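# One predicted model, sequence on top.
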Amino acid sequence: MNQEVTLRRQWIATGVAVVASAAVIAIAATGARSEPPATPEQSTAVVSVSDAACGSGAGARSAGPVTFTLRNDSKWPTEVYLVKQPGLGTLFRSVILGPGVSLNERAVLGPGSYSFQCLQGGQVRSISLPFAVTGEVSSDDTPAIKQASSGELQQSNNLYLRYASQTLGTMAPQLRGLTAALASGNLASARLYWLDARQTWAGLGAAYGSFGDAGDNIQGVRNPALAPANDPAFTGLGRIEYGLYHRDSAQALKEAAVKLDKDVAALAGQLRTLPLVPGSLPLRAHEILEDTLRDTLSGQDDQGAGMAFAITSADVLATRATVADLAGPLESRRPGITATINTTLDAVNTALAPLHRNNSWITLADATPSQRRSVNAAVSSALEALADIPQLLALPQGSE
């Protein structure tokens, strides 16, 4: 298993703890994050977090743009939230600050009452004394985002698992067709069945850490230090793709297809009891196309078929389905966001359309540079729209 897959699974399994370590290490190594100085129109405040108090130093102020310098004077890594009272939501959530680290965060404050909340591992969340903001703001104030809850995101997980069950049901006859084609030695037919199954699997979005080892066995994760034929852990769709395009015997591939069929059936049977982490779905909404851009459209994960554009099309479906499952929590925080995202996903499909002719896909190698740039640009734009989802639906540290 490659390192990237291992790290991603660790994130899904343990939640913020992994990110916390990375954030603390990164910030502690560089000191305060470099930020442009506040403009004359902005007010500034140094807000201190200590072992005894959270967020002292804000003070009453006029409405408008503010640059807060968050300074962790405590001996513990700390995450800082700016919230609007009473219980009106979060304006920003800092990365986790190591002891002695400072960080600038900006917000445009409208009139009202605000406070800082501080969260340290294993501790009860502490809260500062409220500070008042008065007057009118000339520009739009920073919206307060309601904190996501595990229960709220579990509802989205349940929708996703229902979709996953239906998708795995679609995959089953495709794998039976693949096995039959290999049994008869019809490699051309086997390639068509393989692509159908590969697209269905990509449409599930499950290759991105959702299903742990079961997902890796179906996806097929290759050890780059070993030749594919000598890697016993290289199984599933990836191994069959390699064999279909590198002259492996139909009989050997039939055995791999039989195992793949069993692995998919086993996963389908486990879905009801699968312990998906509530906070993982918002991350996956962005990660699917992130992996597409990095691994698929670069050709890095190709095992010979060259079907990057076909898989990208399925990844768009997976992203759209994940966003739909999160639509309730997302729309309650930013009305219209799902429509905006779907517009960018439509643009990816538009860029892909010339690459799908007569029910077949142009390979990555056969696409023109202009066609590849068009698809890459559309996926990049979609990623910009999707990037807000993890922040909008971030769970409080320790609740994952």
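Yep, that arrived. Keep in mind that this is a model prediction, so the values were computed, not measured. Residues are numbered from 1 along each chain as shown.
# switch to C-alpha atoms for all contacts and neighbour counts from now on
OK.
# State the distance from the nearest residue to L274 once chain neighbours are set aside to H246.
Of all residues not flanking L274 in the chain, F211 sits nearest, at 7.8 Å (CA to CA, 6 or more residues apart in numbering). The gap separating F211 from H246 is 29 Å, by CA to CA, to the nearest Å.
# Between these two, which has more neighbouring residues?
More crowded of F211 and H246, by other CA atoms under 10 Å: F211, with 21 against 12.
# how distant is the helix ranked longest in the chain from the center of its chain?
Secondary structure of the chain per DSSP state H: the longest helix is helix 150-183. From the chain centre to the centre of helix 150-183 is a distance of 19 Å (CA atoms, centre = their mean, to the nearest Å).
# got the angle for the following helix or strand past that helix vs helix 150-183?
Where DSSP states H and E defines the elements, the next helix or strand beyond helix 150-183 is helix 187-204. Counting by axes from the mean of the first three to the mean of the last three CA atoms, to 10 degrees, helix 187-204 lies at 180 degrees to helix 150-183.
# Quick check: buried residues in the next helix or strand after helix 187-204?
Note on helix 187-204: by DSSP H and E, the next helix or strand toward the C-terminus is helix 212-219. Buried residues in helix 212-219, counted by 16 or more other CA atoms under 10 Å: 212, 214-219.
# residues making contact with helix 212-219?
By CA atoms under 8 Å, 6 or more residues apart in numbering, the residues outside helix 212-219 that reach it are 9, 201, 206-207, 209, 233-238, 260, 263-264, 267.
# let's see it at 6 Å
207, 235-237 (CA atoms under 6 Å, 6 or more residues apart in numbering).
# Pasting the second one now:
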Amino acid sequence: MRQGAKYGALAGAIVVVIAAGVVLTLVTRARPSDRHPDAYLVDAGISGCGTGWSQPTAGVQTFDVTNTSIAGMEVYLQSAATKDVYLDLEALGAGTTARGQAVLGAGRYRFVCLPADADPIAGPVVTVSGPKHVAHATTGIPPVTQNDLIPASKQYGAWIESRLPVLQSETDRLASDVASGDLGRAKTDWLIAHLEYETLGAAYGAFGDADTAINGRPASGRTALDDPELTGFHKIEALLFSGAQASAIAPYTTRLGNDVAALRADFPNARIDPLDIGLRAHEILENALQFELTGKTDGGSHTDLATLDANLTGTVHALEPLRGILKTRYPDLAKTDAAIAATQHLVESFRGADGSWAPLNTLTTAQREQLDAHVDATLELLAPIAAICDVRRSAS
């Protein structure tokens, strides 16, 4: 359970709860036996949106919301005055009941139903009576529009475009090292180029097949060394650090340089989905936890911690264009920045004075527990960002 979450134990529709400024996701489906004794039974449909909630008083509001239409539905609970969102029920299938909970002060609220292929439907305005300020009140999130995200997408795309010439020069230098037979230097330059690429994580969706060619992982049941289809950084890593001859490595470094050059040429015509940046701000580090901190991507260089460091840098760059959106919507933004910085400081403490990185398996149990705790805490803080930056349609 994410920090600050309050929701019922149900399973099948996706419930996004905004609690204390944090937006969270839970898979749920209500059964009759799960009925909360104090839950409002709310209908969400084409002909009746938000009916069933009446005469509420300030405090905890529990809703069992049923999609009465024949198609998928998304449902918001929002302020009638400001349109701030307090509860978001996503992917609510036909006939599905999802439970959500919000802590509301006095005010005017309404449900908004959003059918997949139709205009939003505003439900009746409901007045919550009682005190305006209540303990542990859910913080409403101002909706984010496509127009809010487009400038962020352009800013991030411009930064990525500025880094691709650097990446190309680094991969060209790697290819030159191998061509000259200087494999010691090639190992150093391989890491430099690979870490550069690992900072670009929020753009991988726009890279398309180029990402697989440049930084793909081996197929299931294969290693980077024996996968005949694998190219890119991980294939080169496996060859370099297994003692392969330069002649065996050269075709892969040449291809890597060509693939990066093609990406650089094609990227100005690519489009970074504005929704991807908020999502990837969390997923970059989540993937590092899954792959780097388990050693699954280690092809023999034992530089997982260096990759984690680069991923943290990539997370910072993914957040940068979103700050204008988040500063008024996410009260834990400063805490998130501090957690990223503290985690990166810890990771970099495992780097020697000569620039070499400690292999992951040399960390003590205490060091590993400390590292895992820092990464987990940072992920908790990054988790709400994708939901906050989700585009929400509004009813008139």
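Structure received. As the structure is a computational prediction, the values presented were derived from the model and not from experiment.
# Superposing both, give me the TM-score.
Here the TM-score for the pair of chains, by TM-score structural alignment, normalised by the length of structure 2, is 0.87; 371 aligned residues with a CA RMSD of 2.5 Å.
# rewinding a little: which one in structure 2 is aligned with the residue nearest to L274 of structure 1?
Aligned by TM-score structural alignment, F211 of structure 1 pairs with F207 of structure 2.
# quick one, what contacts whatever residue of structure 2 lines up with L182 of structure 1?
Aligning on TM-score structural alignment places L182 of structure 1 opposite V178 in structure 2. The contact partners of V178 of structure 2, by CA under 6 Å, 6+ apart, come to 246, 250.
# Can you tell me how far V178 of structure 2 is from P251 of structure 2?
Noted for V178 of structure 2: a distance of 10 Å to P251 of structure 2, by CA to CA.
# ditto for R264 of structure 2
Counting by CA to CA, the separation of R264 of structure 2 from P251 of structure 2 is 20 Å.
# More neighbours: which of those two?
Neighbour totals were compared for R264 of structure 2 and P251, and R264 leads with 20 against 15 (other CA under 10 Å).
# mind checking the SS state of the more buried one?
helix (DSSP: H, G, I helix; E, B strand; the rest coil).
# which residue packs closest to it, ignoring adjacent ones?
Spatially, and ignoring its direct neighbours in sequence, R264 of structure 2 is nearest to L164 (5.8 Å; CA to CA, 6+ apart).
# What is the equivalent residue in structure 1 for that neighbour?
Checking TM-score structural alignment: L164 of structure 2 goes with L168.
# Aligned to Q85 of structure 1, what sits in structure 2?
Match for Q85 of structure 1 (TM-score structural alignment): A80.
# dump the residue contacts of that match.
The contact partners of A80 of structure 2, by CA under 6 Å, 6+ apart, come to 108-110.
# Over in structure 1, see which of those residues survive.
On the basis of both residues aligned by TM-score structural alignment, their matches' CA atoms under 6 Å, what survives of the contacts of A80 of structure 2 in structure 1 is 108-109.
# From A17 of structure 1, how far out is the residue mapped onto T68 of structure 2 from structure 1?
By TM-score structural alignment, T68 of structure 2 lines up with D73 in structure 1. From D73 of structure 1 over to A17 of structure 1 the distance is 21 Å, taken as CA to CA.
# what about those two, which has more around it?
Per other CA under 10 Å, whichever of D73 of structure 1 and A17 has more neighbours is D73, with 21 against 16.
# Which stretches in the stretch 1-150 of structure 2 count as strands?
Along the stretch 1-150 of structure 2, the segments classed as strands by DSSP state E, counting those that start in this stretch run 13-19, 22-28, 40-44, 49-51, 59-67, 73-79, 85-92, 97-104, 107-115, 121-122, 126-128.
# Which residues does the fifth one contact?
Meaning strand 59-67 of structure 2. 39-45, 94-104.
# average gap between that strand and structure 1?
Here strand 59-67 of structure 2, set against structure 1 after superposition, deviates by a mean of 1.4 Å using mean CA distance after the TM-score superposition for structure 1.
# which residue sits closest to A238 of structure 2, ignoring its sequence neighbours?
Computed as CA to CA, 6+ apart, the closest residue to A238 of structure 2 that is not its neighbour in sequence is G299, at 4.7 Å.
# ok, whichever residue in structure 1 pairs up with that neighbour - how many residues close by?
In structure 1, the residue matched to G299 of structure 2 (TM-score structural alignment) is Q303. Close neighbours of Q303 of structure 1, defined as other CA under 10 Å, add up to 20.
# Tell me if Q303 of structure 1 really is in a helix.
No. Q303 of structure 1 sits outside any helix when classified using three-state DSSP, being coil.
# distance of it from Y245 of structure 1?
8 Å.
# Could you do L91 of structure 1 as well?
From L91 of structure 1 to Y245 of structure 1 the distance is 52 Å (CA to CA).
# Kindly report the same for A229 of structure 1.
On the measure of CA to CA, A229 of structure 1 and Y245 of structure 1 end up 13 Å apart.
# now R9 of structure 1
Where Y245 of structure 1 is concerned, R9 of structure 1 sits at a distance of 29 Å (CA to CA).
# what do you get for A225 of structure 1?
The spacing between A225 of structure 1 and Y245 of structure 1, counted by CA to CA, is 20 Å.
# From L174 of structure 2, how far off is the match of F211 of structure 1?
Distance, F207 of structure 2 to L174 of structure 2, by CA to CA: 21 Å.
# Show me what L237 of structure 1 aligns to in structure 2.
By TM-score structural alignment, L237 of structure 1 lines up with F233 in structure 2.
# Not counting sequence-adjacent ones, nearest residue to that match?
N215 (5.4 Å).
# ditto for L281 of structure 1
Closest to L281 of structure 1 by CA to CA, 6+ apart is N157, at 6.9 Å.
# And R239 of structure 1, by the same measure?
In space, R239 of structure 1 is closest to G220, 6.1 Å off (CA to CA, 6+ apart).
# counterpart of the one you found in structure 2?
So G220 of structure 1 corresponds to G216, using TM-score structural alignment.
# Kindly report the same for D141 of structure 1.
Using TM-score structural alignment, the partner of D141 of structure 1 in structure 2 is A137.
# wait, isn't that match in contact with V103?
Yes. With contact defined as CA atoms under 6 Å, A137 of structure 2 counts as touching V103 (4.8 Å).
# Okay, the residue nearest to R264 of structure 2 and A152 of structure 2: tell me how far apart.
Distance of L164 of structure 2 to A152 of structure 2, computed by CA to CA: 19 Å.
# Between these two, point out the one with more neighbours.
The residue with more neighbours, out of L164 of structure 2 and A152, is A152; 24 against 20, by other CA under 10 Å.
# quick one: the more buried one from S349 of structure 2, how far?
Applying CA to CA, one obtains 32 Å for the distance of A152 of structure 2 from S349 of structure 2.
# Then W357 of structure 2?
Taken as CA to CA, the span from W357 of structure 2 to S349 of structure 2 is 9 Å.
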